[in-house]
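Asker: Quick one, what's the 3D model for this:
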Amino acid sequence: MIKKTHVKSFYNGIFVTCYEHKNVKYVANQHGDWDVYEGEYVRGERTRIIPKESDEIKNIINEYTKHHGGKR
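Answerer: Model (predicted):
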């Protein structure tokens, strides 16, 4: 199951979208891309960055939307 929450950005302190799937967190960053954290959302623990146009994040958002009545 995919869970959507909001987490406080390390960069500017505002709340940003976070999708969590299989203990991997996809956190929106200030450039529009997604920072990936495997495990906890901890400053400096980002494992990779995926571009907003990647199939990986598109599939996660589509799956979440499908199970939540079309709401992103």
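Asker: going forward, measure contacts and count neighbours with C-alpha atoms only.
Answerer: OK.
Asker: how about the helix or strand hosting residue 26: buried residues?
Answerer: Per DSSP states H and E: residue 26 is located in strand 24-28. Using 16 or more other Cα atoms under 10 Å as the test for burial, strand 24-28 gives 24-28.
Asker: One more sequence to fold, the one below, so I can look at both together:
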Amino acid sequence: MAILKVIEVLANSDSSWEDATNKAVEQASKSVKNIRSVYVNEQSAQVKDGKVSEYRVNVKITFEVK
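Answerer: Have a look, this model is predicted:
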């Protein structure tokens, strides 16, 4: 039986929600090992001059505790 833990991570990107999600996983993997999955909990965007200027995600990252 595996023991899994979930952490919440906020990340942003100038290009897309997908890129923001990738950045969240990449940053978390620097200190968290055995990442199993990522769940995009929330998406938002900042608007400047009538255009999206920043994409933001709130993700839940699941990893195995050994």
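Asker: where does the TM-score land?
Answerer: Put the two chains on top of each other and the TM-score (TM-score structural alignment, normalised by the length of the second structure) is 0.25; 37 aligned residues with a Cα RMSD of 4.0 Å.
Asker: Break down the second structure into its helices, ranges please.
Answerer: According to DSSP state H, the second structure carries its helices in the segments 17-28.
Asker: quick one: the helix or strand just after the strand holding residue 26 of the first structure to strand 24-28, angle?
Answerer: Using DSSP H and E, the helix or strand that follows strand 24-28 of the first structure in sequence is strand 34-38. Relative orientation of strand 34-38 of the first structure versus strand 24-28 (axes from the mean of the first three to the mean of the last three Cα atoms, to 10 degrees): 160 degrees.
Asker: other SSEs contacting strand 34-38 of the first structure?
Answerer: Strand 34-38 of the first structure sits against strand 24-28, strand 48-50, with contacts defined as 3 or more Cα pairs under 8 Å, 6 or more residues apart in numbering; DSSP states H and E.
Asker: Packing partners of the first one?
Answerer: Applying 3+ Cα pairs under 8 Å, 6+ apart, one finds that strand 24-28 of the first structure makes contact with strand 15-21, strand 34-38.
Asker: That one to strand 15-21, inter-axis angle?
Answerer: Going by the same axes, to 10 degrees, strand 24-28 of the first structure makes 150 degrees with strand 15-21.
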